[in-house]
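Novice: quick one, structure for this:
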Amino acid sequence: MMKFIYPVFLGLLTALLPVIGLFSPKVSGFLAGRRNLFIILQRYRNENPGPLAWFHVASLGEYEQARPVIAALKKSRENLAVVVSFFSSSGYDHVIKKPQPHVDFITYIPLDRKSWANRFVTILSPEIAFFVKYDLWYHHVLALKKMSVPTFLLAASFRENQIYFTWYGGFFRNILTQLDWIFTQNQQSIELLQKIGVSKTSLAGDTRFDRVAATAQSPKDLADVRTWVQGKPTMVVGSAWEEDMRYLIPLINSKPEYCWIVAPHDLNPEPMDRWASQIELPSKKYSQWTSADSNSVLFIDNIGMLSSLYQFARVAYVGGAFGKGLHNILEPLGFGVPVIFGKVKKAGKFPEAAQSQSVGCGFEIEDENQLQYIFAKLEEDDFYHKAKTSAQNWVSSNLGAADRIVSFIHAKNLST
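Specialist: You can find the predicted model right below:
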């Protein structure tokens, strides 16, 4: 049934989106980004007709998971062009602003209508294709299959309540069976796939560990922040939401001896201004600040600095768990920085939260009292050094997923 409903739904959606776009800037941007998509893509291929690998990602987080594999693939095949497609405009807009190492072309993916998917894949003519984590598109996968293009799913992390594992999920299970291989982040995903008859799987691990380790080895210098910190104990708050700051502001007010670096999830100035009014310590926005200023709190009102800011942290707090979902706790852990975060609502979506707690480098809190308690524990030298060591060991023990994936592909001769 879904096989017939799906194309009808996409046809209706195609007709409705321009109307919705009149009232929604987000939808309008979605459509604008795809304007002349095929013409631009054809021009690129006409000018660059050689062998090509296509990576599709939903947004920025999935792109970060793809990057170590892209780098490893490029290292083994220097003549291989890499094209990355995005579904989300927020991810695309962030990445397109600056050159991306090892990536030759960045585009949007069209909606998954059969004719558009066939045209997109035909123009690309990839030698090999990768989807990342979960963003699989039925007609694009079938188009790749029709052209005998080896197609893989990277960093797969499945949960029992996903539609693939329901009695009515046959249409979606069929997408998984079309793939040449699925590389999972964990053993649980392999076991779930085996229950539905998908056996072309292997445990590769989470490529994000490779990514955060690479960032930690070569972070941005940020000399102005280093001058400002001057060796003082520093806490970096990444991707802060209102729900996080409700508990963090009392802690900030109680610790004037610390430097506080706060990177909000939303760059709208209104929340930052409101938080600043509630914080008793002097604060500044990065765009209006110099390293000579005597403020104790620095709000990061730009995109692109956060992952390198963790190099200055003694302790980190990563936001989002109280809201839409926990942000990337592996970034501070890559620097060996213990991390605090809110209670995760959907633990299955963020397995790294439970894993970090089990090894002793991640700490979940439910309220202000728990935050104060954990922070105080991390001020104890012995407790802190155990947490720091466990972070370093955990990251080190999980490296190599990207190399395992690329080595597997070459060993199986799944890519020419």
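Novice: rest of the way, CA atoms for contacts and neighbours
Specialist: Will do.
Novice: please list all residues in contact with L378.
Specialist: Residues in contact with L378 (C-alpha atoms under 8 Å, 6 or more residues apart in numbering) are 315, 384.
Novice: should've said Q187
Specialist: L203.
Novice: and it, how far is that from L203?
Specialist: 6 Å (C-alpha to C-alpha, to the nearest Å).
Novice: does V229 touch E257 like I think?
Specialist: No - V229 lies out of contact with E257 (C-alpha atoms under 8 Å); the separation is 11.1 Å.
Novice: between the two, which is the more surrounded one?
Specialist: Legend: neighbour count by other C-alpha atoms under 10 Å for V229 and E257, higher for V229 (19 against 12).
Novice: if I look at that one, how far off is Q311?
Specialist: V229 is 11 Å from Q311, where distance means C-alpha to C-alpha.
Novice: A214 now?
Specialist: Using C-alpha to C-alpha, A214 is found at 13 Å from Q311.
Novice: tell me which of those two has more neighbours.
Specialist: Neighbours were counted for A214 and for Q311 using other C-alpha under 10 Å; Q311 has more, 24 against 14.
Novice: which residues does the nearest residue to the more buried one once chain neighbours are set aside contact?
Specialist: Distances taken as C-alpha to C-alpha, 6 or more residues apart in numbering put F335 closest to Q311, at 6.2 Å, once the chain neighbours are dropped. Contacts for F335 (C-alpha under 8 Å, 6+ apart) come out as 213, 216, 310-311, 392.
Novice: to compare with the earlier structure, here is another sequence to fold:
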Amino acid sequence: MYLLYDILLHLSLVLLLPYFLFKMLFVGKYRKGIWERFGFIGEEKLKNLFAGCAECHGKKIVWFHAVSVGETKAVLPLVRLLKEKHPDRKVVFSTVTPTGNAVAEKEGCQWIDSLIYFPLDFNWVVNKIVRLIKPSVFVVVEKEIWPNILRVLKKDKVPVLIVNGVISDRSFERYKLFGFFFIRIFKNISAFLSQTKKDSDKAIALGIEAQRVMLTGNMKFDITPPLWHLSEREAFMQGLGIKDSDKIVVAGSTHAGEEEIILNVFQRLKHEFPNLKLILAPRHPERFNEVEKLVREKGLAVVRRTAVTPASRLQPPASHDVILLDTIGELSMIYSLATAAFVGGTLVNIGGHNLMEPALYRKPVIYGPSIKSCLEMAEMLESAGGAIRVNSEETLFENIRELLLDETYRQNIGNAAYSVVEANKGATEKCLRVLERLMVE
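Specialist: Alright, predicted model coming up:
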């Protein structure tokens, strides 16, 4: 079966090569890390791993893998705990997306010894990378199941630990459909630490031995929210023309189709709340120009976050309706400024993003009906009275308006959201204990 998998992978590469060549030429993000994904890692990326540590190969290196931004933010507290408790350990950290890579570099640089892009799952590529890094443990965040690398790690007797494990209904059905193949793959997993009991049950049903499955909870509850230094906050507010008396709606991780709705709502609210500002953060950086154009077409004054420079702060602040957050890794902290916070990917068929980010700052969380990727989190927030689910432009308008009008109501929802965070902390410590056990086996 692995031979057939390899044949299909290489056939896919040949068929899709023209598409990827086009993307590499005209879309910058596709060029980032492409050589690393084919196994060509520069020496400078690995020099920190072996500097002053000749015995590191196979003994001291822990390889963490997170697909993108959400997974990266979730696992960095575990990386920090590992390095604080075991400073002699070396950490390799890989991502798939440039945004995930950027967040890991910005927020985890003090704990990560080597930051790379994850290799494509061709047998010859993963063989090369695993033999080059020679990790003692391989830690996967949430749901990345790649047959060849798991097989190579098993062959080299490297334990595979899945933390914050989640298996969507769609993935579960796909794994079951090809159960004759995936049951072998799942047997290569040393431990599966799940977010929910439902995820644990699915993992066992797919062939992971029950004694290797543990319900640890969601590590995203353990994220320590970044806080502004007073001078940074003042510079940000002043540079963008935001006053302390202004009300701010933050719409984070938005997708095509959502910005139109949010801007319509904002324009209606602006008539009643003249001091209202909108901070708009599209999920994908390649859409920044498109979203800026849309805002201008609505007749709204817009400024990009990156337009705020030390020089611009010396000028009298201009009045802007909309601030376009065109940076990576700042959204979480921006939520702390919100009067009301909307989490994107929920008004269109995406499935939602991290609902906990606003809750970490005691902010009322608003989202749409598409929450398949964060359903359990949404249910916990709603049960506690810490979130508002809307299903249309009109209900979004009505609920944001109510939050803007009633400070007590707003605070009660925000406090309820934060109570969910407090009640569910501890997953990271549990994951560390399992990781420590695997490191000495």
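Novice: so the aligned partner of G336 of structure 1 in structure 2: helix, strand or coil?
Specialist: Counting by TM-score structural alignment, G336 of structure 1 corresponds to R362 in structure 2. Counting by DSSP: H, G, I helix; E, B strand; the rest coil, the backbone at R362 of structure 2 sits in coil.
Novice: what's in contact with stretch 118-138 of structure 2?
Specialist: Contacts with stretch 118-138 of structure 2, where a contact means C-alpha under 8 Å, 6+ apart, come from 6, 9-10, 36-39, 57-65, 94-96, 146-149, 152-153, 158-161, 435, 438-439.
Novice: now, the residues you listed that are in helices?
Specialist: 6, 9-10, 36-37, 147-149, 152-153, 435, 438-439 (DSSP state H).
Novice: how many other residues sit next to N36 of structure 1?
Specialist: Using other C-alpha under 10 Å, N36 of structure 1 has 9 other residues around it.
Novice: in stretch 141-149 of structure 1, what counts as buried?
Specialist: Across stretch 141-149 of structure 1, burial judged by 16 or more other C-alpha atoms under 10 Å covers 141-144, 149.
Novice: stretch 175-195 of structure 1 now?
Specialist: 175-179, 181-186, 189-190, 192-193.
Novice: and stretch 380-393 of structure 1, by the same measure?
Specialist: Quick answer for stretch 380-393 of structure 1 (16+ other C-alpha under 10 Å): 384-385, 387-388, 390-393.
Novice: which one of these is nearest to I405 of structure 1?
Specialist: N393 (22.0 Å; C-alpha to C-alpha).
Novice: so what does that closest one match up with in structure 2?
Specialist: N393 of structure 1 maps onto S419 in structure 2, by TM-score structural alignment.
Novice: what's the burial count for the closest residue to its match other than its chain neighbours?
Specialist: Among residues not flanking S419 of structure 2 along the chain, A384 sits closest, at 7.8 Å (C-alpha to C-alpha, 6+ apart). Under the neighbour criterion other C-alpha under 10 Å, A384 of structure 2 is assigned a count of 16.
Novice: show me what A384 of structure 2 lines up with in structure 1.
Specialist: By TM-score structural alignment, A384 of structure 2 lines up with V359 in structure 1.
Novice: isn't its match right up against S390?
Specialist: Yes - using C-alpha under 8 Å, V359 of structure 1 is in contact with S390, at 6.3 Å.
Novice: what's the helix or strand for the most centrally placed residue in structure 1?
Specialist: Central residue of structure 1 (C-alpha atoms, centre = their mean): G61, 1.4 Å from the mean position. If you go by DSSP states H and E, G61 of structure 1 is part of helix 60-76.
Novice: quick check: that helix aligns to which part of structure 2?
Specialist: If you align by TM-score structural alignment, helix 60-76 of structure 1 falls on residues 69-85 of structure 2.
Novice: average gap between the matching stretch and structure 1?
Specialist: Stretch 69-85 of structure 2, aligned to structure 1 and superposed, deviates on average by 1.4 Å (mean C-alpha distance after the TM-score superposition for structure 1).
Novice: in that stretch, which residues are buried?
Specialist: Buried, per 16+ other C-alpha under 10 Å, within stretch 69-85 of structure 2: 69-80, 82-83.
Novice: returning to that earlier point: quick check, nearest of the buried residues of stretch 141-149 of structure 1 to F158 of structure 1?
Specialist: Distances from F158 of structure 1 to those, taken by C-alpha to C-alpha, are shortest for V141, at 18.7 Å.
Novice: do you know how far the residue mapped onto the closest one from structure 2 is from N164 of structure 2?
Specialist: Aligning on TM-score structural alignment places V141 of structure 1 opposite L150 in structure 2. Distance of L150 of structure 2 to N164 of structure 2, given as C-alpha to C-alpha: 18 Å.
Novice: E78 of structure 1 and A53 of structure 1: what is the separation?
Specialist: Counting by C-alpha to C-alpha - E78 of structure 1 and A53 of structure 1 are separated by 12 Å.
Novice: look at these two and report which has more neighbours.
Specialist: Of the pair E78 of structure 1 and A53, A53 is the one with more neighbours under other C-alpha under 10 Å, namely 21 against 10.
Novice: element containing P274 of structure 2?
Specialist: According to DSSP H and E, P274 of structure 2 maps onto no helix or strand at all.
Novice: just give me the neighbour total for it.
Specialist: P274 of structure 2 has 11 nearby residues by other C-alpha under 10 Å.
Novice: before we move on, what about N268 of structure 1?
Specialist: For N268 of structure 1, the count of nearby residues is 10 (other C-alpha under 10 Å).
Novice: repeat for Y247 of structure 1
Specialist: Neighbours of Y247 of structure 1 (other C-alpha under 10 Å): 19.
Novice: residue in structure 2 matching it?
Specialist: Aligning on TM-score structural alignment places Y247 of structure 1 opposite I261 in structure 2.
Novice: do the same with N118 of structure 1
Specialist: Per TM-score structural alignment, the equivalent position to N118 of structure 1 in structure 2 is N127.
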